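Novice: Build me a model:
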Amino acid sequence: MLTQVFVTGTDTDVGKTIVSRALLQALAAQGTQAVGYKPVATECTETAEGWHSKDVQTLQAASTIDLPYAALNVRSLAEDEPYAAPADGTLLRRMSDGLATLKARAGCVVVEGCGGWWTLLDAQHSYADWVVAQQLPVILVVGIKQGGMNHALLTAQAVINDGLPLLGWVANRINPCLAHYAQTIDLLSHKIPAPLLGEIPYLPRAETRELGHFLDLSLLAR
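Specialist: Sure thing, here's the model as predicted:
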């Protein structure tokens, strides 16, 4: 049974939040109490309650447990704010504490990363370091676009080299005009050593839609 999973991507803006939403909806359809967690969020906007991320709010809306924003996010950054935190380990500890709290409340926690696999959290630690420490299995989001195949293969290999299980990958069609889409999916299916869990088509305002039916979670058990 899937109790925790980390959603990483080939890059930023490839659809990690969309796929995380789809995972939450697919888990809910199976009767699992699932909650989304995005510890670090960028490009946030200021609200009356502080800096908030649309990505976190999307996960909050798709979770089956009603939790406050602060429970699903540790660090919200403005668009022009430096990303890396002070290298004293405080951020990583807060991320771990937040995950532990959510695991005690939910049947499954879907953790969404920020940027790519080796995005820096501080001067000494990458996001991958934290995921390895937490021993989170990984699902890879591949944004189907020009150059996406190279990034997909590099990221898949990096996850495996870091010793974590790559449960599967999801294709997100972020460029509807890209030629040779079917051939790209076929090539990646043969090259990535994990099952293709589903394909998210290009959809306007996908963050508001029902997406769970695009994924086949039965493939996770194979």
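Novice: from here on, contacts and neighbour counts on C-alpha atoms
Specialist: Noted.
Novice: Contact partners for the residue nearest to residue 23 when sequence neighbours are not counted?
Specialist: Once flanking residues are discounted, residue 23 sits nearest to residue 212: 6.1 Å by Cα to Cα, 6 or more residues apart in numbering. Residue 212 makes contact with 21, 22, 23, 24, 25, 26, 27, 29, according to Cα atoms under 8 Å, 6 or more residues apart in numbering.
Novice: Secondary structure element for the second one, which one?
Specialist: Secondary-structure assignment from DSSP states H and E places residue 22 in helix 16-29.
Novice: Now do the buried residues in that helix.
Specialist: Residues 16-28 are the ones in helix 16-29 that count as buried (16 or more other Cα atoms under 10 Å).
Novice: who touches the nearest residue to residue 84 once chain neighbours are set aside in this structure?
Specialist: Closest residue to residue 84 apart from its sequence neighbours, by Cα to Cα, 6+ apart: residue 122 at 4.3 Å. Applying Cα under 8 Å, 6+ apart to residue 122 gives the contacts 84, 85, 86, 87.
Novice: Also residue 114?
Specialist: Taking Cα under 8 Å, 6+ apart as the test, what residue 114 contacts is 8, 12, 38, 40, 41, 42.
Novice: want to throw these into JSON lines with secondary structure and neighbour count?
Specialist: What follows is these, written out as JSON lines (DSSP: H, G, I helix; E, B strand; the rest coil; neighbours: other Cα atoms under 10 Å):
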{"residue": "8", "secondary structure": "strand", "neighbour count": "32"}
{"residue": "12", "secondary structure": "coil", "neighbour count": "14"}
{"residue": "38", "secondary structure": "coil", "neighbour count": "29"}
{"residue": "40", "secondary structure": "strand", "neighbour count": "22"}
{"residue": "41", "secondary structure": "strand", "neighbour count": "24"}
{"residue": "42", "secondary structure": "strand", "neighbour count": "21"}
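Novice: Please give the structure of this sequence too, so both can be compared:
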Amino acid sequence: MFFVTGTDTDSGKTHVAAAMLHKARTSYRMKTVGVKPIASGCERTADGLRNADARMLIAESTLKLDYNKINPFTFEPAIAPHIAAADIGVDLSPEEVFAQLDLTQYAMADFCLVEGAGGWRLPLGDNRYLSETVVALAMPVIIVVGMKLGCLNHAVMTEELVRADGLQVAGWVANRAQADMARFEENLASLKQMMQSPCLGVIPHLTEPSVEDMASYLDLTPLMQQR
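Specialist: Next up is the predicted model:
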């Protein structure tokens, strides 16, 4: 079980996580499941609040679970989850997030990804963070680097924070979400020098990204060696 975090909100971690699940189930013939514990910006449906990111993970999961097992905390407004939770009186403490994760069910998959929201220090309120739940579960972390100006600092700081919290960084993915990033190759070379964990892939800018296309740029071998 791996935790997927991003260098910022728009790093593309959901698309990358879905591509990893796709790669694991098609290239490695693994039973997969993707989990999105907390999601803001959800849509009201006949079945309740539903989140597009969670649905993307579900589409690439071979292990089919009830929606609330994949996305237990859903908030309609597209705002910081701890603010949305406070507005409706929902307990979003690290302990409650932990309690809502069905680890027994997730363990039935060969390859499980738990995707965060925002970056590593996603606030849950009362000076608590989602990273505390990840630490309690001792999950190795995958960092999705949104390739844009400032990403070198954000990537290195995220890796350092994860390590400072006592967790392993299993690897990182460079995702070129912005086509117009200046000196992309030079920045990528710098990132490869600065990061201590293995690069799992470099995804170029894709006009209409699909999980199949993105998966073709990924190498999950380092993750398979850590399972």
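Novice: Would you mind reporting the TM-score between them?
Specialist: Their TM-score after superposition, calculated using TM-score structural alignment, normalised by the length of the first structure, is reported as 0.90; 219 aligned residues with a Cα RMSD of 2.0 Å.
Novice: Alignment lookup: the residue nearest to residue 23 of the first structure to the second structure.
Specialist: Matched by TM-score structural alignment, residue 212 of the first structure corresponds to residue 215 in the second structure.
Novice: same thing with residue 33 of the first structure?
Specialist: So, by TM-score structural alignment, residue 33 of the first structure is matched to residue 31.
Novice: so who does that match touch?
Specialist: 24, 25, 61, 62, 63, 108, 109, 110, 111.
Novice: Buried subset of those residues as a PyMOL selection?
Specialist: Buried residues among the contacts of residue 31 of the second structure (16+ other Cα under 10 Å), as a PyMOL selection:
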select buried, resi 24+25+61+62+63+109+110+111
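Novice: one step back: of the contacts of residue 122 of the first structure, keep whichever come out buried.
Specialist: residue 85.
Novice: ok, back up a step: and the match of residue 212 of the first structure, how far is that from residue 17 of the second structure?
Specialist: 9 Å (Cα to Cα, to the nearest Å).
Novice: Let me know how buried residue 193 of the second structure is, in neighbour terms.
Specialist: 9 (other Cα atoms under 10 Å).
Novice: Could you look up the SS state of residue 76 of the first structure?
Specialist: Here residue 76 of the first structure is recorded as strand under DSSP: H, G, I helix; E, B strand; the rest coil.
Novice: Give the aligned equivalent of it in the second structure.
Specialist: Using TM-score structural alignment, residue 76 of the first structure lines up with residue 74 in the second structure.
Novice: Setting the sequence-adjacent residues aside, check what's closest to that match.
Specialist: In space, and not counting its chain neighbours, residue 74 of the second structure is closest to residue 39: 5.2 Å by Cα to Cα, 6+ apart.
Novice: my guess is that neighbour contacts residue 82, does it?
Specialist: No - assessed by Cα atoms under 8 Å, residue 39 of the second structure is found out of contact with residue 82, at 10.6 Å.
Novice: Overlap of the contact sets of those two?
Specialist: By Cα under 8 Å, 6+ apart, residue 39 of the second structure and residue 82 have no common neighbours.
Novice: residue boundaries of the strands in the second structure?
Specialist: 2-6, 32-35, 38-40, 43-45, 48-50, 73-75, 111-119, 123-125, 128-129, 141-146, 169-175, 199-203 (DSSP state E).
Novice: picking that back up, counterpart of the residue nearest to residue 84 of the first structure over in the second structure?
Specialist: Residue 122 of the first structure maps onto residue 125 in the second structure, by TM-score structural alignment.
Novice: which ones are touching the closest residue to residue 71 of the first structure other than its chain neighbours?
Specialist: Of all residues not flanking residue 71 of the first structure in the chain, residue 98 sits nearest, at 6.8 Å (Cα to Cα, 6+ apart). Counting by Cα under 8 Å, 6+ apart, residue 98 of the first structure makes contact with 39, 71, 72, 74.
Novice: The first one and residue 147 of the first structure, how far apart?
Specialist: Separation of residue 39 of the first structure from residue 147 of the first structure (Cα to Cα): 28 Å.
Novice: Could you do the third one as well?
Specialist: For residue 72 of the first structure, the distance to residue 147 of the first structure equals 32 Å [Cα to Cα].
Novice: Of the two, which one has the most company?
Specialist: residue 72 (23 against 9).
Novice: Number of residues surrounding residue 31 of the first structure?
Specialist: 11.
Novice: now do residue 50 of the first structure
Specialist: 10.
Novice: Give me the aligned partner of it over in the second structure.
Specialist: Looking across to the second structure (by TM-score structural alignment), residue 50 of the first structure lines up with residue 48.
Novice: related to what we said a few turns ago, let me have the buried residues of helix 16-29 of the first structure in JSON lines, extended by distance to residue 172 of the first structure.
Specialist: Compiled in JSON lines, those are given as follows (distance: Cα to Cα, whole Å):
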{"residue": "16", "distance to residue 172 of the first structure": "9"}
{"residue": "17", "distance to residue 172 of the first structure": "11"}
{"residue": "18", "distance to residue 172 of the first structure": "9"}
{"residue": "19", "distance to residue 172 of the first structure": "8"}
{"residue": "20", "distance to residue 172 of the first structure": "12"}
{"residue": "21", "distance to residue 172 of the first structure": "13"}
{"residue": "22", "distance to residue 172 of the first structure": "11"}
{"residue": "23", "distance to residue 172 of the first structure": "13"}
{"residue": "24", "distance to residue 172 of the first structure": "16"}
{"residue": "25", "distance to residue 172 of the first structure": "16"}
{"residue": "26", "distance to residue 172 of the first structure": "16"}
{"residue": "27", "distance to residue 172 of the first structure": "19"}
{"residue": "28", "distance to residue 172 of the first structure": "21"}
